[in-house]
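Visitor: Mind looking at a prediction? Sequence and model below.
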Amino acid sequence: MASNSNNFISYSWKNEALVDEIDNYFKRIGIIFIRDKRDLGYYNQISGFMKRVRDCDYLLMVISADYLKSRNCMYEIWEFQQEKNYEKRLLPVRLEDAQDILTKEGQIKYIRYWENEAAKAKALLNKIDPLNAKELIEECRIKERICRYIGEFLAFISDLNHPSFNELKAQNYRPVLDFIGYQNAGQLAELLEIGDIASFEEQEIQLDQFSDKYGKTSDYYFMRAYIAAENNNFKIAKYNYDEASKINPDSCEVHYNLAILLADPFNDYDEAKSHYLKALKINPDYYTAHYNLAILLEDHFNDYDGAKFHYLETLKINPDYCEVHNNLALLLADHFNDYDEAKSHFLKALKINPEDCDVHSNLALLLADHFNDYDEAKFHFLKALQIGPEDSSIWCDLGNVLDNLNQFPDAIDAYKKAIEIDPNYALAWYSLANSHMQTHNKDLVKQFLQKATEIDPSLKETAKADEDFKEFWDDDILK
C-alpha cells in the first residue's frame, strides 16, 4: 500500500485532462497527489500554494510547452529549487510538445521567451507611479527570477534521464513508484495496469492471477475494493477494504476510503467516524480526512464542537481550501452565533475564489440577517447571480433584500424572475404578494397569496401570523 508521503504534481492547467488521467491511475492504489485542481482555491492565492511545494516529499513535474511558458508553473519550480537536494525529489515527465528542451536551440527559445516577458513587465512598470505599482513590482521580480534560473533549470532537466509521458504510461508508471520509493513498486505497477483494463471480467481474471503470483496482499484487496466501488458493488468493496485493513492496519488510505464508503452508501456513521479517526492517527496531516470527518460530525452527530475542530485542523494544513472556509462560516453562524468570525471566513473564501456563487449567496444572507447591511448583501446576491443566474432561491433572497431597501419595483422583478425559473416556488409567490402590499394593489396581493398557499398550504398559517397580511386573515384564501 502507498506510503503517507506528501507528493505534488506540477503542471499547466492547459494539460489538465492528461493530469486527470495520471491522478486517477494512482487513486486506484491509494496514492493521492496534491494538485491545484482540488488543493488550490483560486489564482490570487497561488503564491501560498507554491510555497507549500517546498515542503513536499516528491514533485512530479509534467513538462509541456505551455508549462515552460507558464508564469505560475515556472515560479512553482523556482520555489521548489530553493530547497537543498531538490533534484533528489524531482521527477520530470516530458510531453511530446516539449521535446525541444533536449536541444540547446530549444532551451534558447524558452530563455528568450522569458527575457521578453520580463522586459514587457518592466516596460509596463515604468509607465506607472511607483506608489500604485506594488503588485506589478512583485510581478517583475518573479519574472526576473524566472529569467535568472530558466537556463540552468532547462540544462539540468535535459541532462536527466527522464521519461516521456508515453514511456511512463507504457511502463504503468513504474518509474514514479520506484522514484518515490514505494515498497513492492513492481506489484503496484501491475495493479495499475489491471485497473486500466476496460472489461470488469478481465480485471477479475487478472486480479486472480495477481493473487496466485504474489498472494492476497493489502494492495491486492485495495485494488479489488476500488474496482468494486467504481462498479457500484459496494458490499464487495467494503469486504475488500476490510481485508486490506486486516493485513495493513497502518494504511491511512484504506481507513480513509473505507470511511467514505461506510458513510455513503451504508449510512454506518459510527464506523465511518472510527475509520476517519484511525486514518488521522496514522497521518495527522491528512487534511481531506479532517474535512470529511468535520462534515460527518456536523451532519450526523450534531457534534458542532468536533466539526469546528476538524474544519480548523484542515485549514491549518491547507489554509487555501475555499469549501472549508465556507462550511466553517455556516457552522459558526448557525450553531455558535459567531457572526463576525463567520463573515471573516466567507471573505477568506471569496479571496481564494471570487467566482464561488454559493459563498457570495451565503455571505449575502449573513449580511442581511445579522448585520442589516442590505446594500452589501445586495452586492453579493447580484455577484452570485452573475455566476449562477438560474438559481431561483437567490433571486428570491435578492427580492427580500430589495424590499428592505424599499426598492419595491426591483424586488417585484426579482421575485418574478424566481418564479419564471421555478413556477412552483411557493415562497417566491408569497414574497411577491408581500411586495405588492407596498404598491397597494390588493387584487394582485390576493392573487399571489392564493397561488402561494395552493402550492404550500402551510403558508396559510404563516400569513395569519404576518401583520402585513392582516386584512386578509378572514379571507377565504387563508381558511
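Guide: Cool, got the structure. Here the structure is a predicted model, which means the values were calculated and not measured.

Visitor: Every contact and neighbour count from this point should use C-alpha atoms.
Guide: Noted.

Visitor: buried stuff in stretch 47-55?
Guide: By 16 or more other C-alpha atoms under 10 Å, the buried positions in stretch 47-55 come out as 49, 50, 52, 53, 54.

Visitor: Likewise for stretch 446-459?
Guide: Buried, per 16+ other C-alpha under 10 Å, within stretch 446-459: 446, 448, 449, 450, 451, 452, 453, 454, 459.

Visitor: Give me the subset of those lying in strands.
Guide: Of the positions in the buried residues of stretch 446-459, not one sits in strands, assigned by DSSP state E.

Visitor: is it possible to export those residues to TSV including distance to residue 276?
Guide: Output for those, formatted as TSV (distance: C-alpha to C-alpha, whole Å):
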residue	distance to residue 276
446	54
448	50
449	49
450	50
451	48
452	45
453	45
454	46
459	42
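
Visitor: Max pairwise distance over the residues you listed: which two?
Guide: Among these, the pair separated by the greatest distance (C-alpha to C-alpha) is 446 and 459, at 13.4 Å.

Visitor: here's the one I want to compare it with:
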Amino acid sequence: MANHHASPTMMQMQQHQGQVPPPPPPPPPGVQSGHFAPSHQIAAMNEAVWLQIGSFSELLRVPDEAMHAYERALQANPNSTPAMNAIGMLLKGREAFDKALEFFRAIVQLDQNNGEAWGNLGHCYLMTENLQKAYDAYQQALVNLRDPKDPMLWYGIGILYDRYGSYDYAEEAFSQVMHIQPDFEKANEIYFRLGIIYKQQSKYNQSLDCFKYIVNSPPGPLTQEDIWFQIGHVHEQQKDFDSAKAAYQRVLDHSPNHAKVLQQLGWLHHQQSNTYESQDRAIQYLEKSVGADNQDAQSWYLLGRCYMSQQKYPKAYEAYQQAVYRDGKNPTFWCSIGVLYYQINQYRDALDAYSRAIRLNPYISEVWYDLV
C-alpha cells in the first residue's frame, strides 16, 4: 500500500520556493488580532448612527423620517431602549396611545426601574381609559424617579384623580404642576380643570378666579363662550342671579341658539320669581332651548316644571312625556309626572308614576314626601 503524507502547508511551499511574503500589518486599535470587529460592535455603531439621524430629523421637524430612523435603530438592536422611548414619544405625540404604550411597556420589561417610561406608560393608559393600570404605572414612576418633578407626570396624575372624583388629590397634583413649571404648556387647561374642581368643592371665588384668568385664552377645543358659561354657572350656584344672567348673555351675544345657556337662563327666571311674568320669560327661554336641541331631556323636563307653575297641565304633561321619551330611567322625571297626575286627581296614575320612580331609585326623597 502506498504511503500517504500530509499535504504541505502554503507557508511550507512558499518557504521551499523562497517566496515568503511580509507579515500582515497590525490590526486597528480596539480590534483583536486575527479577525475584524465583532458583529455586535457593528450593530451598536449602526444603532448609534440611526439614533443620531432620528434625533436630527426631529430637530428638523420631519417626524416620519425620525420614526423611520428609530425603527432602523431598533432593527440593529431589538433591545434599544432609547429607540423604543423615541418611537413611543412620537406615537404619544400623535395621540396613538394604544401603539405607544406597547413600546413603553417593552422598556419597563427590560428595565423595571425606568421611572420615565413608567410615567409615559401611565399617561398612555390614562388616555385609553385604563384607569387602574394608569394608577399602578404612576405609582411605579413616583417610586423609581429620583426627583419626580416632571410637570407632565403630575399633570397626568391630576387628571387621573379628577376622573376618580378624588378632587382634593387632583387639586394637589395640578397645583404641583404649576409650582414646578408656571409656564407649563397645558397651564390654561389646568386652570380650567381647577375651576371645575373648585366649583364641585363649593369654593366659588377660587373657581371664578380660575375661569376669569383663562376667559380670553381658553384651552382648545374650548371657546370663550364655554368659559363664560362656566362663570355664569358659578354665579348661579352663589345665588348671584344678576351676574349669572350677565355671563350667560355674553354667550348668547355670540351664539344666540346656545341650547345649554338658554336652558340655564330659563331655569334662572323660574327660580328667581314666582310671578307670571318671570315664569313666562322662563318658558320662552326653555322653548327656544328645545328648539335648538330637542334631544335634551333636561330642557323638556324644566319646561314641564314651568308649565306646572302656571297650572298649564296639558302642556306640562306633553313636556314631561318628551323628557321621559328621551330619558326613561330618570326617577325625577317620573316623580314629577306623579305630582302632575296627583294635581289633576288621577291618583291611580300618580301612584303608578311614583312606583316607577321608586323602582329606579328607592332613596328618592321627593316620592316618599309626596306619598305621605
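Guide: It's in. Here the structure is a predicted model, which is why all the values come from computation and not from measurement.

Visitor: Of the buried residues of stretch 47-55 of structure 1, just say which sits nearest to residue 358 of structure 1.
Guide: residue 49 (22.9 Å).

Visitor: gap between that closest one and residue 402 of structure 1?
Guide: The gap separating residue 49 of structure 1 from residue 402 of structure 1 is 39 Å, by C-alpha to C-alpha, to the nearest Å.

Visitor: Same check on residue 427 of structure 1?
Guide: Taking C-alpha to C-alpha, one finds residue 427 of structure 1 at 16 Å from residue 402 of structure 1.

Visitor: Tell me which stretches of structure 1 form strands.
Guide: So, for structure 1 - with DSSP E - the strands run 7-10, 58-63, 90-94.

Visitor: Which helix runs longest in structure 1?
Guide: helix 134-159 (DSSP state H).

Visitor: whereabouts in structure 2 does that helix align?
Guide: Alignment of helix 134-159 of structure 1 against structure 2: no match, by TM-score structural alignment.

Visitor: Next, the buried residues of that helix.
Guide: 136-137, 139-140, 142-147, 150-151, 153-154, 157-158.

Visitor: same deal with stretch 239-255 of structure 1?
Guide: 239-245, 248-255.

Visitor: Which residues does stretch 99-108 of structure 2 contact?
Guide: 81, 84-85, 87-92, 114, 117-118, 120-121, 124-125 (C-alpha atoms under 8 Å, 6 or more residues apart in numbering).

Visitor: Could you rerun that using 6 Å?
Guide: 81, 84, 88, 91, 92, 117, 121, 124 (C-alpha atoms under 6 Å, 6 or more residues apart in numbering).

Visitor: ok, the third one to residue 40 of structure 2 distance?
Guide: Yep, that's residue 88 of structure 2 we're talking about. 25 Å.

Visitor: So what's the residue count around the aligned partner of residue 474 of structure 1 in structure 2?
Guide: Using TM-score structural alignment, the equivalent of residue 474 of structure 1 in structure 2 is residue 346. Close neighbours of residue 346 of structure 2, defined as other C-alpha atoms under 10 Å, add up to 13.

Visitor: and what of residue 219 of structure 1?
Guide: 23.

Visitor: cool, and residue 119 of structure 2?
Guide: Counted with other C-alpha under 10 Å, residue 119 of structure 2 comes out at 30.

Visitor: Tell me which residues touch it, please.
Guide: By C-alpha under 6 Å, 6+ apart, the neighbours of residue 119 of structure 2 are 138, 141, 153.

Visitor: The stretch 251-372 of structure 2: helices as residue ranges?
Guide: 259-272, 276-292, 297-309, 313-326, 331-343, 347-360, 365-371 (DSSP state H, counting those that start in this stretch).

Visitor: Mind giving me the packing neighbours of the fourth one?
Guide: Judged by 3 or more C-alpha pairs under 6 Å, 6 or more residues apart in numbering; DSSP states H and E, helix 313-326 of structure 2 is in contact with helix 297-309.

Visitor: same thing but at 10 Å, please
Guide: Judged by 3 or more C-alpha pairs under 10 Å, 6 or more residues apart in numbering; DSSP states H and E, the packing partners of helix 313-326 of structure 2 are helix 297-309, helix 331-343.
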